[in-house]
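K.L.:
coords please:
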Amino acid sequence: MLYHFAITPEVFEPWSINGMIPAGVVLTQLLRGIAEDGLLANLHAGEWMTHVRKHQRAEGISPDVRDRIESCLRTLHDRNRLVRHPRGSDGYAADDFRWLQWALERHRESPFSAIVASDELVELAEVTESFVVPLSRALDDDSWTERTRTPEFEKTESNLRKYVKPLLAHAQKLTLIDPYMNCREDRFLNTVELCANLMGRHDGNVKSGTIQIHAGDPETTGPDAHRESVRDRLARWETSLTPIARHTGHTFRVLLWKRKPGGKHFHDRYLITDQCGIEAPGGLDFLPDDEEERASLTTWAMLDDEVTRNILLNQFHHAKSPYQYLGATRAEP
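P.N.:
Presented below is the predicted three-dimensional model:
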């Protein structure tokens, strides 16, 4: 659902952009698509963006094309979709072949959906790997045409791992929203622990972050045997999450909500990071793989950026929420 691409910098040079008819159309469509459901590699410790900016300032690119490309890059930046990768090997000599080498190095560590390079560079470098795609064929490549914003899958832990791993690898903030989520059932707590173990884990390193959980009223939601006071539930959450926080380095915050008298039901379920938002209507509980025959089918859907902001800034904000805030607790490393 969140597809990671690399584009080598020479693609942004005037000769490459103007070589496509109409000028820049393929690159612009690529960037717009990645801004919707992808990540773009900022290679060599962020030097990639420096080179792209230099190419964009060069003479020979029409103002209209330059503005469209700049707009896409700005959107990627604003959505935290430009992913900084470690410095490549062999120092600082950055010619076109070196940039392709650095992209291939990163692919070996953490595979991209595709590496897009100019047709000329692919030919001169004699690259035969199928994941290295010439710009002219990028929009027809399987890595592009087979993207989906609405995967359907059975609710098992292995499928959860499969779909959240690319969502969480470069995230530093995660919000889990499910009125039925609780720490007394493994099918929910295992989801929290799995997400915590995957968040910020890439390139052999782990970056600590924050995880918020929004759940429902423990006095009225969930199995009768698990119902308890808000105070007891928050204490139980803190006890359950503290070992996970210490193991992963992430900080947790749990907030409980209930329906206001005559107000809106707390019903929808979401998984939201600082890069994208996912609607999970079937809930955030998943079964062990050995219970696959009991697992129900679910469909996730990627949310538009504006919808995601509305959920975080309005639906679960103390002063604006349509729900009644009950209390919160924290668990820290």
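
K.L.:
all contacts plus neighbour counts: C-alpha atoms, from now on.
P.N.:
OK.

K.L.:
where do the helices sit along the stretch 101-250 of the chain?
P.N.:
For the stretch 101-250 of the chain, applying DSSP state H, counting those that start in this stretch gives helices covering 119-125, 142-145, 157-168, 186-198, 230-248.

K.L.:
what's the distance between the second one and the middle of its chain?
P.N.:
What that stands for is helix 142-145. 18 Å (Cα atoms, centre = their mean, to the nearest Å).

K.L.:
before we move on, what about the last one?
P.N.:
Distance, stretch centre to chain centre, for helix 230-248: 25 Å (Cα atoms, centre = their mean).

K.L.:
next: stretch 28-42.
P.N.:
12 Å.

K.L.:
stretch 191-203 now?
P.N.:
Here stretch 191-203 is found 12 Å from its chain centre; the criterion is Cα atoms, centre = their mean.

K.L.:
to compare against the first, here's the next sequence to fold:
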Amino acid sequence: MPLLSEYTLTPDVFDSTSYSSDEVGSIQLQYLKEVLLNEGLVRDLRDGAWRSLFANNVRPWHRRGKELLKKLITQRRLRRFPAVLTSYPCTDHEWCEEALASHERTPLIGIVTTRNVADNYDNPAVASIDHLSSAPWWARRSPSVRLTRTVEEYRDNLRLILQCANSIMFIDPHLDPSRRRYRNFISLLNVMDSRSPAPLIEIHRVCYYGSGPNRELIEPLEWQKRFHDAWADTLRQANLSVEVFIWDDFHDRYLISDLVGISVPNGFDTTRNSNSITTWTRLGRKERDAVQREFDPATNRHALRYKFAVP
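P.N.:
As a prediction, this is how the structure comes out:
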């Protein structure tokens, strides 16, 4: 299961009358909030019509539900999805039907609703907010994922991040597009092809190649040439730009975005050895923010040697 997952919520989840008491609603919505704001996106059905339901007080929206929606908006965790069914949904049941239709078109992880709606479905994708722990897809959630070191598996696990994040930092001290083991990396950037607005993309690596007595300091113009020769044409066609930061030294590898942070112990290089397996781990919000600050030139945690843009 990817470390960032997409869900759909029916409107009754936010309705205070769906819960036996205000306290029960607060507990269940707070539990859902912690998951969504750490590891989730919410599908904004019918090109934003779902979100527009909450613009007025036609229903008694629960205060915790309103807080959750506000956080989803400010953290840009709502993902617009086109209308699928012909008729506009007017009831919670019909919104669940729209969610299922969108799931058929592009699979998501699960649909969160209330028991009044969930009891009408045998579909395993549908679960009531008060029985989430019983849903197989909810139980499969994990802070880590095991994958082979192939660009195909990297792409599958990062696709939602690459399609939705507004800023992405690839932090790998050895990332060098002129080396065979990194030549497929460009296909990850291609997932962001023609996004509008284009995301902010950063590459962070060290200023040298090799280690110990074989360490070789690479000149700035040589780094620019390597990245431009390998990526410039492809990025130009994709309407993307990448900023490359060359640092004095660091060791750990990460992917840091505004949606999720991931520890990537072996970096983003690939191998043909199918037995080479790595484990990626999702960072907590504090850790993600700390890593982002670590690679901000203004903090002086590392010495920035130079930076340049591609193309």
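
K.L.:
can you list the helices of the stretch 101-250 of structure 1 in a markdown table and add mean neighbour count?
P.N.:
As requested, these are arranged in a markdown table below (neighbours: other Cα atoms under 10 Å):
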| stretch | mean neighbour count |
| --- | --- |
| helix 119-125 | 14 |
| helix 142-145 | 15 |
| helix 157-168 | 18 |
| helix 186-198 | 19 |
| helix 230-248 | 18 |
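
K.L.:
could I get these as JSON lines with distance to Leu43 of structure 1?
P.N.:
Below are the helices of the stretch 101-250 of structure 1 laid out as JSON lines (distance: least, Cα to Cα, whole Å):
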{"stretch": "helix 119-125", "distance to Leu43 of structure 1": "17"}
{"stretch": "helix 142-145", "distance to Leu43 of structure 1": "20"}
{"stretch": "helix 157-168", "distance to Leu43 of structure 1": "18"}
{"stretch": "helix 186-198", "distance to Leu43 of structure 1": "22"}
{"stretch": "helix 230-248", "distance to Leu43 of structure 1": "26"}
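
K.L.:
of all those, which one is nearest Ala35 of structure 1?
P.N.:
helix 142-145 (13.1 Å; Cα to Cα).

K.L.:
so Phe227 of structure 2 sits against Pro177, correct?
P.N.:
Yes. Shown here, Phe227 of structure 2 and Pro177 form a contact pair, counting by Cα atoms under 8 Å, at 6.2 Å.

K.L.:
tell me, what's touching these two both at once?
P.N.:
With contacts defined as Cα atoms under 8 Å, 6 or more residues apart in numbering, no residue is adjacent to both Phe227 of structure 2 and Pro177.

K.L.:
quick one: closest of the helices of the stretch 101-250 of structure 1 to Tyr325 of structure 1.
P.N.:
Once the helices of the stretch 101-250 of structure 1 are compared by Cα to Cα, helix 230-248 is nearest, at 10.8 Å.

K.L.:
can you give the contact residues for that closest one?
P.N.:
So helix 230-248 of structure 1 is in contact with 182-183, 193, 196-197, 208, 217-219, 251-252, 254, 256, 326-333, going by Cα under 8 Å, 6+ apart.

K.L.:
and stretch 173-187 of structure 2, by the same measure?
P.N.:
151, 155, 204-206, 209, 226-227, 230-231, 249-253, 267-271.

K.L.:
let's go with 7 Å and repeat that
P.N.:
With Cα atoms under 7 Å, 6 or more residues apart in numbering as the test, stretch 173-187 of structure 2 has contacts from 151, 204-206, 226-227, 230, 250-251, 269-271.

K.L.:
report the central residue of structure 2.
P.N.:
Ile161 (3.1 Å; Cα atoms, centre = their mean).

K.L.:
structure 1: which residue goes with that residue?
P.N.:
Mapped onto structure 1 by TM-score structural alignment, Ile161 of structure 2 lines up with Leu167.

K.L.:
again, but for Arg226 of structure 2
P.N.:
Under TM-score structural alignment, Arg226 of structure 2 pairs with Arg236 in structure 1.

K.L.:
got it, and Asn266 of structure 2?
P.N.:
In structure 1, Asn266 of structure 2 lands on Gly282 (TM-score structural alignment).

K.L.:
and for its match, the neighbour number?
P.N.:
When neighbours are defined as other Cα atoms under 10 Å, Gly282 of structure 1 has 17 of them.

K.L.:
check contacts around it.
P.N.:
Thr298.

K.L.:
ok, Asp269 of structure 2 next?
P.N.:
Counted by Cα under 7 Å, 6+ apart, Asp269 of structure 2 has contacts 181-182.

K.L.:
how much space between the match of Asn266 of structure 2 and His267 of structure 1?
P.N.:
Going from Gly282 of structure 1 to His267 of structure 1 by Cα to Cα, to the nearest Å gives 11 Å.

K.L.:
now do Leu2 of structure 1
P.N.:
25 Å.

K.L.:
which of these two has more residues huddled nearby?
P.N.:
When neighbours are counted by other Cα under 10 Å, Leu2 comes out ahead of the other of Leu2 of structure 1 and His267, with 24 against 13.

K.L.:
what's the nearest residue to the aligned residue in structure 2 for the more buried one if we skip its chain neighbours?
P.N.:
Under the alignment (TM-score structural alignment), Leu2 of structure 1 pairs with Leu4 of structure 2. Leaving aside its chain neighbours, Leu4 of structure 2 sits nearest to Glu39 (4.9 Å; criterion: Cα to Cα, 6 or more residues apart in numbering).

K.L.:
cool, Thr148 of structure 2 as well?
P.N.:
Ile277 (4.3 Å).

K.L.:
give me the number of residues near that neighbour?
P.N.:
Ile277 of structure 2 has 13 neighbouring residues, counting by other Cα under 10 Å.

K.L.:
next: the one 3 residues further on.
P.N.:
Residues within reach of Trp280 of structure 2, counting by other Cα under 10 Å, total 21.

K.L.:
and Leu135 of structure 1, how far from Ser158 of structure 1?
P.N.:
The value you get for Leu135 of structure 1 to Ser158 of structure 1, if Cα to Cα is used, is 34 Å.

K.L.:
residue in structure 2 paired with Ser113 of structure 1?
P.N.:
Under TM-score structural alignment, Ser113 of structure 1 pairs with Ile109 in structure 2.

K.L.:
equivalent analysis for Tyr180 of structure 1, please.
P.N.:
That one, Tyr180 of structure 1, aligns with His174 by TM-score structural alignment.

K.L.:
Glu13 of structure 1: neighbouring residues, count only.
P.N.:
22.

K.L.:
got a list of what the nearest residue to Val132 of structure 1 once chain neighbours are set aside touches?
P.N.:
In space, and not counting its chain neighbours, Val132 of structure 1 is closest to Ile115: 4.7 Å by Cα to Cα, 6+ apart. Counting by Cα under 7 Å, 6+ apart, Ile115 of structure 1 touches 5-7, 131-133.
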